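Trainee: could you look at this predicted model? Sequence included:
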Amino acid sequence: MALNDFDRALIAATQGGLPLVARPYEAVGAMLGVSGEQVRERMASMLASGLIRRIGAVPNHYRLGYTANGMSVWDVDDAQVAALGQKIALLPGVSHCYRRPRHLPDWPYNLFAMLHGTSREAVQAQAEEVAAILGSACRSHDILYSTAILKKTGLRLKD
């Protein structure tokens, strides 16, 4: 999809994130000299066309006090993983949950759920809650704790 001048200006105005105000589309529109509705409509069109994948909040868990972050990985029965993954995704400590292909024999895990807590003990307690929901459909699991903060970025234009 070819970008027009407005698309480029919109991406440039939002690539650092939407403004943290009550009406962010109006704030972006004011920067670009258009209405907030025009911003919202064009971003929705970009989303629908696949030019952008999502519009969402990206919290900094460390700044919120959640310093023991762990990607929990689960070996779940393939016939049940979709339904069980939906339940896991609704848990309050889970920021994202998704299915991934196994890479046997070294990597048997097919369900991933990012758990956030103020301590490793808190994350472990969340993992026990996940295990209880998965029940006998889960054959094994592990928790891979974060050791560094990675820079999170959105859509960027190449110079």
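Mentor: That came through, no problem. Remember, predicted model here, so these are calculated numbers, not experimental data.
Trainee: can we go C-alpha only for contacts and neighbour counts from here?
Mentor: Will do.
Trainee: would you confirm that residue 116 contacts residue 72?
Mentor: No - using Cα atoms under 8 Å, residue 116 is not in contact with residue 72; the gap is 10.2 Å.
Trainee: can you name the residues that contact residue 157?
Mentor: Shown in contact with residue 157 (Cα atoms under 8 Å, 6 or more residues apart in numbering): 8, 11-12.
Trainee: here comes the other one, which I'd like you to weigh against the first:
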Amino acid sequence: MSVSICRSSQGSVRDALSPDERGLDERDRAIVLATQAGLPLVPDPWGAVGRELGLTGEEVLARMRAMHERGVIRRIAAVPNHYRLGYVANGMTVWDVDDAEVERLGREVAAIEGVSHCYRRPRHLPHWPYNLFAMLHGRSREEVERQAEALRARLGEDCRDHRILYSSRILKKTGLRLARRAPQA
């Protein structure tokens, strides 16, 4: 599991503030530092973090929820290594769909099994007409292409064009990291 404290894609002024500028106290900062590289893979990860910091697991979880509500933590999520799970064909599908329908279609696409994430992005005409992105994973390119064709059929006449952009290498996936503070003299 990873804890992401990246700026949200909304890009608001509030999101541009550093965690300290949002009222991150020393306990919250300690929780972020203890979890930013991942939660412990134990039955009670909140308790394990709490024991490390002199807090209860309930306190850790409550503080993380509060930081999430304030926008300090964007999400807490499992980040699987698809390659180790045998999913060696990873394709970002990009779709040119009607802007008036993209929100509805995005929710439908995101609910499809096999879509790990789905989001809207701005078009960059005339070179890039795509506004809906959905990541598909398969054990082969043929499997990803079958998934994309099923997705294409589901989008129907709302889809004008699409492409599949395959991953060519694994990139390190990490969010923003807080630096440990130097001891004060």
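Mentor: Looks like it arrived, so ask away. Being a predicted model, the structure only gives us computed values, none of them experimental.
Trainee: residue 92 of the second structure: how many residues sit nearby?
Mentor: For residue 92 of the second structure, the neighbour count with other Cα atoms under 10 Å is 21.
Trainee: mind listing what the equivalent of it over in the first structure touches?
Mentor: Using TM-score structural alignment, the equivalent of residue 92 of the second structure in the first structure is residue 71. Taking Cα under 8 Å, 6+ apart, we find residue 71 of the first structure in contact with 112-115, 143-146.
Trainee: the host helix or strand of residue 71 of the first structure: average distance to aligned residues in the second structure?
Mentor: Here residue 71 of the first structure, judged by DSSP states H and E, is contained in strand 68-76. Once fitted to the second structure, strand 68-76 of the first structure is off its aligned match by 0.3 Å on average (mean Cα distance after the TM-score superposition for the first structure).
Trainee: following that strand, which helix or strand comes up?
Mentor: Next along from strand 68-76 of the first structure, by DSSP H and E: helix 81-89.
Trainee: picking that back up, next one: the strand holding residue 71 of the first structure to chain centre, how far?
Mentor: From the chain centre to the centre of strand 68-76 of the first structure is a distance of 15 Å (Cα atoms, centre = their mean, to the nearest Å).
Trainee: likewise stretch 143-156 of the first structure?
Mentor: For stretch 143-156 of the first structure - counting by Cα atoms, centre = their mean - the centre lies 11 Å from the chain centre.
Trainee: onto which residues of the second structure does stretch 16-34 of the first structure map?
Mentor: Going by TM-score structural alignment: stretch 16-34 of the first structure matches residues 37-55.
Trainee: burial count for residue 86 of the second structure?
Mentor: 12.
Trainee: so how do I select the buried members of the contacts of residue 71 of the first structure in ChimeraX?
Mentor: This is the ChimeraX syntax for the buried subset of the contacts of residue 71 of the first structure, where burial follows 16 or more other Cα atoms under 10 Å:
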select :112,113,114,115,143,145
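Trainee: relative to residue 155 of the first structure, which of the contacts of residue 71 of the first structure is nearest.
Mentor: residue 114 (22.4 Å; Cα to Cα).
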